[in-house]
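Colleague: Next comes the sequence, and after it the predicted model I'd like to discuss.
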Amino acid sequence: MVIAPDNFKDSLSAIKVASNIELGIREVSPEVRIEKIPLSDGGDGLVESLVWSTNGKMIEKKVTGPLGTTVDAFYGILGDENTAVIEMAAASGLQLVSKEKRDASITTTYGTGELIIDALDNGCNKLILGVGGSATNDGGAGMAMALGAIFYDKKGKAIEIKGGKDLADLDSIDTAGVDDRMKKVEVLAACDVNNPLTGSNGATYIYGPQKGADKKTLDILEENLKNYVKVIKKSLEKEVDFPGAGAGGGFGAGIYAFLDGKLMSGIDLVLDAVEFEKKIDDADLIITGEGKLDDQSIFGKVPVGVSKRAKKYNIPVIALAGETNISGDQINKEGIDAYFSIINSPMTLDEALRQTPLLIEETISQIIRLYNICNT
């Protein structure tokens, strides 16, 4: 039996969800062989899940935070000792900036670049980057600066890109000084949004407001990113305004422009990294789940990603969720054979969050009882 859930947002990590599911199973079937594979779709918990699933290690590092001050960040090195997994939010995330200080025009991805450098120093030659949750709108320019790129204005003077506002003065980019080790590094980015870099559905107008940008600031940042697109095309001969480029305040564009990285579906990237199919090929049942099963679940979320891989081997899949807001036909057509909410009585959200471990255990124990009846 395989347990392969995502985190239950604001409640439990994927690792803890998997542990509570195991407790519920063993209450009924203590002898069953269990493989736990906590997962992520590339968002919160990416590092923790991949490190745990591959017997890797966590690395703590002080880096430059979104506002230029020092913050405590982290990344992981997987069990192969060659692959680093980095969540940009760990160094450049919105959670690192208090609400009253949020300002998308002055926040930087420089610290994420510092994490990349540290991973290179630790001998890594492959990077998995989690894109999202950022406080930034600099198109990854800060990250590129940390790696050695130099940005110039129209007078040929080197300028510092400390945030999206500084892209207004940008006229050319020199990447000759980018760390030579990057030429030998494979870069994969977990990206599950299709927002382009600019436009009404781009990085600025869609995500800028939650990062503290008012209407006037949004218009300025949009024009600055348009200039960024032009300069990258002129200096690096790359087109960076494509679907997905707007992820992480334009970090998706930066990954392609400066790292020659490939943007991928987050769940597929994660499943490949943990060698998911090798671990499930003899499983009788897979139990997955996430905090909320809804219309977004069919677009690259963990339960559906798991079910699609499972169907190759005709393995049944059961999903748990704190909330289910999707039609049965819709989710069943995606390969999930049955799904269940863990909520067993009327309760407030706070009550549900506090009781999540127990609710998971109780729900899964009843599911396993039924499963055992059906298989006797």
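Modeller: It's in.
Colleague: going forward, measure contacts and count neighbours with C-alpha atoms only.
Modeller: OK.
Colleague: residue boundaries of the strands in the stretch 1-150 of the chain?
Modeller: Chain-ordered strands for the stretch 1-150 of the chain, with DSSP state E, counting those that start in this stretch as the definition, fall at 2-3, 35-36, 57-64, 70-77, 83-87, 126-130, 150-152.
Colleague: this is the comparison structure:
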Amino acid sequence: MQFLLAPDSYKGTLTAAQVCEIMRRAILTKLPEAVIDAIPMADGGEGTIEAIVASSNGKVIELDATGPLGAPVRSRYGAIQYEGERCAVLEAASLFGLPMVEQEKRNPLRTTSRGLGDAIRAALDLGFRRFIIGLGGSATNDGGIGLLAALGVRFYNGGGEELYGFGEDLSELERIDWTGLDERIGSCAFTIASDVDNPLLGRQGATYVYGPQKGATAAMLERLEAAMSAYADVMKKTTGIDLGGTPGAGAAGGLGFALLHLGGRIVPGARVVEETSGLKARIERADWVVTGEGCSDGQTLRGKAPFHIARLAEAAGKPALLVSGSLGRGWEQLLPHYAGCFSTVTYPAGLDEVLRDAEQNLYTAVRNAASLIGRL
């Protein structure tokens, strides 16, 4: 019997690679003759670099870049061969991810996406012209002006002063000058790996949906939304195109919007891992497919990696199991897409206890599922 393991990370607890290893051990405990194939998954957020590099036999390159609060941080990007070309794999989460900002310092007015521009320039200097950029897990809500500023675009307030690229700078923006954009960008191809399809503005946009988890108060949300709307108007006036309503423009606090203006193409993050790993062919060889994530709920249906896996398994006629840290609001919507949906937490417990026992709970849940499969 052959299993394909294709879980996302259990964010803040276990990496996708760790989840694969725990699942592998649990299955072999009950089915020692099983053949295990594993593909750590990601959908554009934390772990995207590792997942794509691992599935593509690539390597990781370290660099210094601007962090979420403007101070330098040590970060990294991946280098792979993709469709016959050298390709750099970057992710917002490793440059200005939310966990990089202490809880008491989380304030989307004071965070910037500038580090992504630094990383792109570093890769350009090494000859890369093709990029995969994961957008999940950012601490920013700057509309991508930090990114663009690092690449040479200039943003000015009404007094003619140049703006650095923090979220609060959007409220001062009056003029954009694209003439300084790094000329190498024109020969680049950007694949934007995102797990969300939110537009830039509105109640389903970048600010109102994701701002609160980044530290925005109710007053901040109104200020940021008004500033983001004004920014979109200035961008439209400057470029002659309106991309604010494009699905995914609101990803990573509007970073998707900026990358679209660089000619980027938004695709589901899980699809990028699929394409670089040969996932479809490996599902075809499996008898069972096992996936999971930290918390599965109704939002999983909106492009999250486990749902992408379920659809591929269904198309191949293979049963899929979902084993996640927890099952949240609306998880019942997932039932038609899986042979079974399981939570690793089966008892009342506090967060500290859940985190402490995450490995054992996952092992137990998968072992029990393997025991059931062995009796079918």
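Modeller: That came through fine. This one's a predicted model, so the numbers in the text were calculated from it and none came from an experiment.
Colleague: Pipe the strands of the stretch 1-150 of structure 1 into TSV and attach mean neighbour count per row.
Modeller: Rendered in TSV, the data for those read as follows (neighbours: other CA atoms under 10 Å):
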stretch	mean neighbour count
strand 2-3	23
strand 35-36	18
strand 57-64	17
strand 70-77	21
strand 83-87	28
strand 126-130	25
strand 150-152	20
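Colleague: Using JSON lines, lay out these together with distance to residue 244 of structure 1.
Modeller: Below are the strands of the stretch 1-150 of structure 1 laid out as JSON lines (distance: least, CA to CA, whole Å):
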{"stretch": "strand 2-3", "distance to residue 244 of structure 1": "30"}
{"stretch": "strand 35-36", "distance to residue 244 of structure 1": "31"}
{"stretch": "strand 57-64", "distance to residue 244 of structure 1": "25"}
{"stretch": "strand 70-77", "distance to residue 244 of structure 1": "23"}
{"stretch": "strand 83-87", "distance to residue 244 of structure 1": "16"}
{"stretch": "strand 126-130", "distance to residue 244 of structure 1": "13"}
{"stretch": "strand 150-152", "distance to residue 244 of structure 1": "24"}
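Colleague: who wins for proximity to residue 318 of structure 1 among those?
Modeller: Taking CA to CA as the criterion, residue 318 of structure 1 comes closest to strand 2-3 out of the strands of the stretch 1-150 of structure 1, the separation being 9.8 Å.
Colleague: Where in structure 2 does the closest one fall?
Modeller: Under TM-score structural alignment, strand 2-3 of structure 1 corresponds to residues 4-5 of structure 2.
Colleague: average gap between that stretch and structure 1?
Modeller: Once the two structures are superposed, the average separation between stretch 4-5 of structure 2 and the matching residues of structure 1 is 0.7 Å (mean CA distance after the TM-score superposition for structure 1).
Colleague: Please name the residues that touch residue 129 of structure 2.
Modeller: For residue 129 of structure 2, the contacting residues are 86-87, 185, 187-189, by CA atoms under 8 Å, 6 or more residues apart in numbering.
Colleague: The same query, at a cut-off of 10 Å, please.
Modeller: Contact criterion CA atoms under 10 Å, 6 or more residues apart in numbering gives 85-88, 120, 123, 184-190 as the residues in contact with residue 129 of structure 2.
Colleague: Could you say which helix or strand holds the residue lying closest to residue 171 of structure 2 once chain neighbours are set aside?
Modeller: Take residue 171 of structure 2 and drop its neighbours on the chain: the residue closest to it by CA to CA, 6 or more residues apart in numbering is residue 227, 4.5 Å away. Per DSSP states H and E, residue 227 of structure 2 falls inside helix 218-239.
Colleague: what comes up buried for that helix?
Modeller: 220-221, 223-235 (16 or more other CA atoms under 10 Å).
Colleague: ditto for stretch 336-347 of structure 1
Modeller: By neighbour count on 16+ other CA under 10 Å, the buried set for stretch 336-347 of structure 1 is 336, 339-343.
Colleague: how about the strands in the stretch 151-300 of structure 1?
Modeller: For the stretch 151-300 of structure 1, strands defined by DSSP E, counting those that start in this stretch occupy the ranges 158-159, 172-174, 186-190, 262-264, 286-293.
Colleague: Turn these into CSV, including mean neighbour count.
Modeller: Output for those, formatted as CSV (neighbours: other CA under 10 Å):
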stretch, mean neighbour count
strand 158-159, 14
strand 172-174, 18
strand 186-190, 22
strand 262-264, 18
strand 286-293, 25
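Colleague: Reformat these as JSON lines; add distance to residue 237 of structure 1.
Modeller: Listed next are those as JSON lines, based on distance: least, CA to CA, whole Å:
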{"stretch": "strand 158-159", "distance to residue 237 of structure 1": "20"}
{"stretch": "strand 172-174", "distance to residue 237 of structure 1": "11"}
{"stretch": "strand 186-190", "distance to residue 237 of structure 1": "19"}
{"stretch": "strand 262-264", "distance to residue 237 of structure 1": "17"}
{"stretch": "strand 286-293", "distance to residue 237 of structure 1": "41"}
